[in-house]
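Chemist: Pasting the sequence and the predicted coordinates here, then a few questions.
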Amino acid sequence: MCGVLPIRKFILLFTIAFMFHVSLAQEGEVASLSQNNLQTYIVYVHKPEGLHSMQSESLHRWYQSLLPVTTASTEHQQQRLLYSYRHVVTGFAARLTGEEVKAMEKKEEVLSMGLHPEKGFWKKSNFDKGVIIGVMDTGVLPDHPSFRDEGMSPPPDRWKGRCDFKQTANRTFVCNKKIIGARSFQVYDNLLHSFSAQPVDEIGHGTHTASTAAGNFVRGANLYNNANGTASGVAPHAHFAIYQVCSLDECSSTDVLAGFDAAVEDGVDVISISMTSLNVGQLFEDSIALAAFSAMQRGIFVVCSAGNSGPSSNSAYNAAPWILTVGASTIDRNIIATARLGNGDEFDGESIFPPNSTKRLNSKLFPLVQPGINGQMLSQNCNNGSLKDINVKGKAVFCERGMEVSRLDQGKVVKAAGGAAMLLVNQEQKGFTTYTDPHVLPASHLSSAAGLNIR
């Protein structure tokens, strides 16, 4: 039997939809913090006969006995022997000098050891050179620095796609060795309004997801002079094939299927999708799941975002077993903005207000005012117009995070009323979840616990 599925809408997601390459920490970087030229080494050994069944404590003592005589004291051994591995490898991690390493290499029990300063899955790879990633989204802005083709190889011979960028009145977009193909499947919407057939990103979502997946190396990247360094995607030397299947706020299953069809024919290796279908019950009703299954049968790896909901049950999307479903969580870095009170107490929050401007505030204290303490709840949330009758000029304003206005708009309200700075404090249900926002004035987004102490 056959049937016709209704057109289903999809919602764009800001969750990264791409496979993560695990990168091992560089022992050399960690060890550079130690004293006396000590660095951290992993030492692989083989056990002498008769010691294969030793208990953890005995194994640890045996590892200690292999350390050079210069570290023989109990105190030094405890400090220098970092880990005794028991299950995954036979060996240990220890902090050693260069001379001690040379001495240990002569021991017959030692198989190999090394600092491995350039090791790790990512740095050891070729950055996915020759891989073609098909990105289905809102298109891209091709002149973004992440899409330069410096260091890129030519497209593989198997590539059969085409590039639909063309000259406009203001600029000329072209494909290169990074973006090797670009097509638009947003010709008409459901009301038959015609769109441009050029796959240029007008809202930034596709540019964001594509550059996260495989943006090329961009030196000197920073956030208002914070976090300076080199930015790149997970696979910086992979090629892009761009399929614009989404308009400003939605994606139609008709366009998504057309994008899949073209990507398979064009010869991509990976398909990356940051959208989810709404109100899908069974897998046979899910256009993404159906198309991904066919792509998988042809050897194409399909990765999709898990959605922006959760954490709760039934909140993950794109969970078909033949799809790699990727969710995002917190990261291991923060851009700290510290609120220092007159009594010396300090509370660390987050913000990326330009630090060059913030330096002026480091040695200056401002009066701290909390609006809304007389029952004016709207003032306490620093909503639009709520501070017009409150004297906040030249003061640091204590604002409670509200849902009626965005975090950035709360700062704009404070600045418009003459406030000098803002402490944006979470309500209890938001706990310790803070954000690094580009505020219009010096600000720090603080946890509810910090807010309670400041009150």
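Modeler: Nice, I can see it. Here the structure is a predicted model, which means the values were calculated and not measured.

Chemist: alpha carbons only for contacts and neighbour counts from here, please
Modeler: Fine.

Chemist: any idea where the strands of the stretch 201-350 of the chain begin and end?
Modeler: Listed in chain order, the strands of the stretch 201-350 of the chain (DSSP state E, counting those that start in this stretch) span 218-223, 226-231, 239-244, 251-252, 270-273, 275-277, 301-305, 324-326, 336-340, 346-350.

Chemist: Pick the most deeply packed of those strands.
Modeler: Each of the strands of the stretch 201-350 of the chain was assessed for mean neighbour count using mean count of other C-alpha atoms under 10 Å. The highest is strand 239-244, with a mean of 30.

Chemist: who touches it?
Modeler: Outside of strand 239-244, the residues that reach it under the criterion C-alpha atoms under 8 Å, 6 or more residues apart in numbering are 129-140, 155, 161, 177-186, 199, 210, 214, 259, 263, 268.

Chemist: Just the buried residues out of those residues, in PyMOL syntax.
Modeler: In PyMOL syntax, the buried subset of those is picked out as below (16 or more other C-alpha atoms under 10 Å):
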select buried, resi 129+130+131+132+133+134+135+136+137+138+139+140+155+161+177+178+179+180+181+182+183+184+185+186+199+210+214+259+263+268
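
Chemist: ok, the nearest residue to residue 380 once chain neighbours are set aside - contacts?
Modeler: Leaving aside its chain neighbours, residue 380 sits nearest to residue 372 (4.2 Å; criterion: C-alpha to C-alpha, 6 or more residues apart in numbering). Shown here is residue 372, whose contacts under the criterion C-alpha under 8 Å, 6+ apart are 378, 379, 380, 381.

Chemist: same thing but at 10 Å, please
Modeler: Contacts of residue 372 were listed using C-alpha atoms under 10 Å, 6 or more residues apart in numbering, and they are 378, 379, 380, 381, 382, 386, 387, 390, 398, 399, 400.

Chemist: repeat for residue 219
Modeler: 145, 146, 228, 229, 230, 231, 232.

Chemist: Please apply the same query to residue 228.
Modeler: With C-alpha under 10 Å, 6+ apart, residue 228 has these contacts: 219, 220, 221, 222.

Chemist: can you give me how far the lengthiest helix in the chain is from the chain middle?
Modeler: Of all the segments of type helix in the chain, defined by DSSP state H, the longest one is helix 253-266. Here helix 253-266 is found 27 Å from its chain centre; the criterion is C-alpha atoms, centre = their mean, to the nearest Å.

Chemist: also this one, for the comparison:
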Amino acid sequence: MGHLADWCFKRFDQSFVGDSASLYKTVSTDGGSGSGSANVCSLDSNPLNASTSSSASGCVHCANASVASGSGSPGNGQWPSCMSDGLYTFDSSVTSLSSSSVLPSSPSCPPVPSGSPVGSAGPVIDEGVPESSSSVAVLPQPECVAEAPSAEPTSFPSVPVASSSDGPACESPGLVDVQVDLAPGPAPLSSSVVVDVSAVPACSVPSSHPMLTRSKLGIFKPKSYTAALVAEKVPDTIDQALQVPARKDAVMAEYNLVFHRTVTNVGSAVSTYKVIVKAPPGLVIQVQPSVLSFKSLGQKLSFAVTVGAEVGNSMISGALIWDDGVHQVYIVYMGDLPKGDVSISDLHIGMLQDVVPSAASDLLVYSYRRSFNGFAAKLTADEANKMKGKEGVVSVFLSQKKQLHTSRSWEFMGYNKKMKRSVIESDIIVGMLDTGIWPESESFNDTGFGPIPYRWKGTCQNLANFTCNKKIIGARYYLTDGENGPEDFISPRDAEGHGTHTSSIAAGGLVSHANLYGIARGTARGGVPSARIAVYKICWSEGCSDQDILAAFDDAIADGVDIISLSVGSVIPMDYFEDPIAIGAFHAMKNGILTSNSAGNGGPALASVTNLSPWSLSVAASTIDRKFVAKVQLGNGQIYEGATINIFDLEGKMYPFIYGGEAPNATIGPSASYYSRFCFPGSLNSTLVKGKIVFCEYFTDPEGVMQAGAAGAVFQETGYKDYQFSYPLPLSTVNMNDGRMILNYLNTTENPTATIFRTTQDNNQFAPFVVSFSSRGPNPITADILKPDLTAPGVDILAAWSEAASVSDSEGDTHTTKYNIISGTSMSCPHATGAAAYVKSFHPTWSPAAIRSALMTTAMPMTSNNNIDAEFAYGAGHINPLQAIDPGLVYDAGEIDYVKFLCGQGYTVTNIQLISGNSSSCSDDTNGTVWDLNYPSFALSSTPGKSVTRVFHRTVTNVGRGVSTYIAVINAPPGLIIQVQPSVLSFEHVGQTQSFVVTVAAELGNSIISGSLIWDDGDHKVKSPIVAYASILQ
């Protein structure tokens, strides 16, 4: 008997592009024989993840296919360019190839020589194939019309082939004849068989693989396939698999693609460049060759980059650096400022001269000397290594580029215009490290502001018609690498919009009737509208350089800001003292300044959170009770709700409606209709598309429909729908089910029409929940410190915008605006910044840790019902600024606490002393464990399937009523045991401290277990999350 297998593909939430990539499904043997059937689903995901159930669970539009016995593993075929219009499944009409026959071909598909061997066994889904077995690879084949031979097979097994008369024929060979290379008689059950997949003909393959989409439903015509068999030793690692031709394409289908690049030497004539790869978790980058050696100027050398990723709906990125040992900026961090009368600049020059005797001053990029000690300089790799060994150096690391983490939000948190405010709010100075600011925005009007605070020590760089006022009291820009685009202003002025947006969220003034082309009309304001803003422009169109970030911290601390806001993060987690943001935040903490950081946009992947230092605040992004919809109406009156910020009003006019797959630009080659289905740039026939609304199968760049002159577009979205984007033309994105209905309408209507309505506002009844793109924990650097700390609004936020930037940031978009709606942890971070500044305005003497504690312990509870990653997604909960000004108790911490923590993390005494600037020492008595750091949350981890017990020591400070008693309230689910000693804390005056011990025991499975500890005095509920989990990082 045969075997019933589900050939299903789980969702793969990211498209991929590249050369010579194919998707395959692996079926391994279990010793059976005969023929069976299989449900073959659309290519809806990762081909190496499979189900073994006997039904098509989780699949969509599965077509039955008769599968003959046989086994093998993925081959090295290529996706043919003429597969142009269809669902990636077997056709329901399937025939078998005998061992001695050649399939007749369609007129355009001539026959080819035969000769590939085959073997037998029953197919069973399996992710890994044992050495003694083999597997079957499903290879996409051309759209050639083929009929099965009438001859019955001999005693040898046969291979299934799906055939279809649909779709265009291609000028290439037909399906291959398959012959047996085994002894006569029934094939052994565990035969080792090989098919030379290169003999399986395909149409001409384009030099660049077309984009494969996240999902395909059963709404297109079937494709033709053949099955080929191979068998070989199963590789143990991805690297091994990439070296096996029969496995390479299957791996690349999962781990994406190969890019071919060529570089030209314009530096030193004789030079050697070594590759440096920066890849965060979930991203695999391989470069061959890894060394490029040049002998002359103008010489060209080529290399290949293999890029693979397992990602969610959000962007994941890394970096490739070719280093010739000359043209790199390194940061030399030396800790705190030296004591005594020391010329720090001379010290830095002297250190450079020791390593680079000539032209040391020319190599110096920055001298950090206002708030901490260090410098940035152009060094070779060897020179950087020499610098690491010099006395007084804590760390030396390569400067890299960092990424930006890209109303009604304050009202949603109960933070309305009539709320209680402190009279000293106008003395609070918020330092914004971002892309600059648009000073003319009404959000930064200084009408009614008093004199600039006397303690301000900053400056305003008045360049490119940029001026400060009593609201924007300081502005600097940093650009040492010269990497800026033509659109950038060489001044603190914002050309991107990002910095203007974040500044107005944190501290923008009240502006009535703010809106984006009539959308979301209301009052825009920041968390502390009376506060002052100091601008530090560190980011440009080419990114944000580490050396500039550290220079901005150096100035901001010395200038006298009260809060630092930084919506920027690293690509990958970094050691605390090789991360300029962590370094800057440490010295800010030493000076009483809290640094508010975005958690990153790497979600929903676990362990994707960035900005992890325990002395800063890491903020996730969540929704508010508002969402935006852009409805699509068809000519038959049917209306579908799309999720887009559409600023265009078609006034209900019906436009001709066309499917992109029916309007290919034939000049790009035989794969035109494949590309045009997804509306890639250049793929559409402008004659057929101009003035029409186009339906595109996939959510992609709108450049393609704009180039073709379309009146609008409807994109079919397959990923997450909890945030929206703006586009440069009328556009709406619909879900897969609605997309199927729309395509059915297009296929069954003679003259289809449609219109797209301008975006309207609707209620989001599930808010708040953490948005899909927001980075998740656990903490990849210090596993038992919970990050992110909390969450704040970061979805569809209306705030001020640079009038030099377009609404959508798309190529060709000429629409500008004074206020824009965007999403990101870049938006949630300034919400937390504003809330922290608000707390500081009531408690100006509180430490950064006390302010963070107040925000965390008063956060609104969230549940795992809407947030499957629980505390890994939202930390302590959703920020609640009004409650944070009266938290009752705070978990305070200062420099000495963090030094103890660092001692416990293995930092040397020498480095600890350099960092702290004093004679701190690490010993058994002073070393602190991660569980003893006075943090407002509790986390413990171990390996899966084990029990774990941890003891936490904590101290709280009374900032509520003078005489008060707090009782411990414990919430612990099954599998988590929490004990607190003592369980009652009594205080006699404000400022008094009390200590307690929390013992947590947990049985760890494969999921997070979370409870909480609440100190309750009847008025205040001081809540801390307690999280136990099996570490995914071990």
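Modeler: In hand now; what should we look at? Please read all numbers here as calculations on a predicted model, not as lab measurements.

Chemist: TM value for the aligned chains?
Modeler: Here the superposed chains carry a TM-score of 0.66, computed using TM-score structural alignment, normalised by the length of the first structure; 339 aligned residues with a C-alpha RMSD of 3.2 Å.

Chemist: Can you lay out the strands of the stretch 201-350 of the first structure as TSV showing distance to residue 6 of the first structure?
Modeler: Formatted as TSV, those follow (distance: least, C-alpha to C-alpha, whole Å):
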stretch	distance to residue 6 of the first structure
strand 218-223	43
strand 226-231	42
strand 239-244	21
strand 251-252	10
strand 270-273	21
strand 275-277	12
strand 301-305	22
strand 324-326	25
strand 336-340	49
strand 346-350	45
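
Chemist: Tell me which of those lies nearest to residue 114 of the first structure.
Modeler: Minimum separation from residue 114 of the first structure across the strands of the stretch 201-350 of the first structure (C-alpha to C-alpha) falls at strand 226-231, 26.7 Å.

Chemist: That closest one corresponds to what range in the second structure?
Modeler: Under TM-score structural alignment, strand 226-231 of the first structure corresponds to residues 519-524 of the second structure.

Chemist: Would you map the helices across the stretch 851-1000 of the second structure?
Modeler: In the stretch 851-1000 of the second structure, helices defined by DSSP state H, counting those that start in this stretch lie at 871-874, 881-884, 895-904, 909-916, listed in chain order.

Chemist: Out of those, the one nearest residue 1015 of the second structure is which?
Modeler: So among the helices of the stretch 851-1000 of the second structure, helix 881-884 is nearest, using C-alpha to C-alpha, at 14.9 Å.

Chemist: what span of the first structure lines up against the closest one?
Modeler: With the alignment judged by TM-score structural alignment, no segment of the first structure is matched to helix 881-884 of the second structure.

Chemist: Check what contacts that helix and list those residues.
Modeler: Contacts with helix 881-884 of the second structure, where a contact means C-alpha under 10 Å, 6+ apart, come from 410, 413-416, 419-420, 527, 831-832, 834-839, 851-860, 1020.

Chemist: List only buried entries from those residues.
Modeler: Going by neighbour count (16+ other C-alpha under 10 Å), these have 410, 413, 415, 527, 831-832, 834-839, 851-860, 1020 buried.

Chemist: quick one on the thing from earlier: which of the strands of the stretch 201-350 of the first structure sits closest to residue 41 of the first structure?
Modeler: Among the strands of the stretch 201-350 of the first structure, strand 226-231 comes nearest to residue 41 of the first structure, with 26.8 Å by C-alpha to C-alpha.

Chemist: before we move on, back to that, same check for the contacts of residue 228 of the first structure, but in the second structure.
Modeler: Contacts conserved in the second structure for the contacts of residue 228 of the first structure, counting by both residues aligned by TM-score structural alignment, their matches' C-alpha atoms under 10 Å: 219, 220, 221, 222.

Chemist: For residue 381 of the first structure, see how far away the residue nearest to residue 380 of the first structure is.
Modeler: 8 Å (C-alpha to C-alpha, to the nearest Å).

Chemist: List the residues that are in contact with both of the two.
Modeler: Shared between the contact lists of residue 372 of the first structure and residue 381 (criterion: C-alpha under 10 Å, 6+ apart) are residues 387, 398, 399, 400.

Chemist: So the second one: helix, strand or coil?
Modeler: It stands for residue 398 of the first structure. For residue 398 of the first structure, the secondary-structure state derived from DSSP: H, G, I helix; E, B strand; the rest coil is strand.

Chemist: how close does it sit to residue 389 of the first structure?
Modeler: With distances defined as C-alpha to C-alpha, the gap from residue 398 of the first structure to residue 389 of the first structure amounts to 16 Å.

Chemist: Mind checking which of those two has more residues around it?
Modeler: Residue environment comparison for residue 398 of the first structure versus residue 389 gives the larger neighbour count to residue 398, 24 against 9, counting by other C-alpha atoms under 10 Å.

Chemist: any idea how far the aligned residue in the second structure for the more buried one is from residue 404 of the second structure?
Modeler: Using TM-score structural alignment as the criterion, residue 398 of the first structure maps onto residue 695 of the second structure. Using C-alpha to C-alpha, residue 695 of the second structure is found at 32 Å from residue 404 of the second structure.

Chemist: Ok, residue 250 of the second structure next?
Modeler: As for residue 250 of the second structure, its distance to residue 404 of the second structure is 34 Å (criterion: C-alpha to C-alpha).

Chemist: and the two? which has more neighbours close in?
Modeler: Here residue 250 of the second structure and residue 404 are compared on neighbour count by other C-alpha under 10 Å; more neighbours surround residue 250, at 28 against 23.
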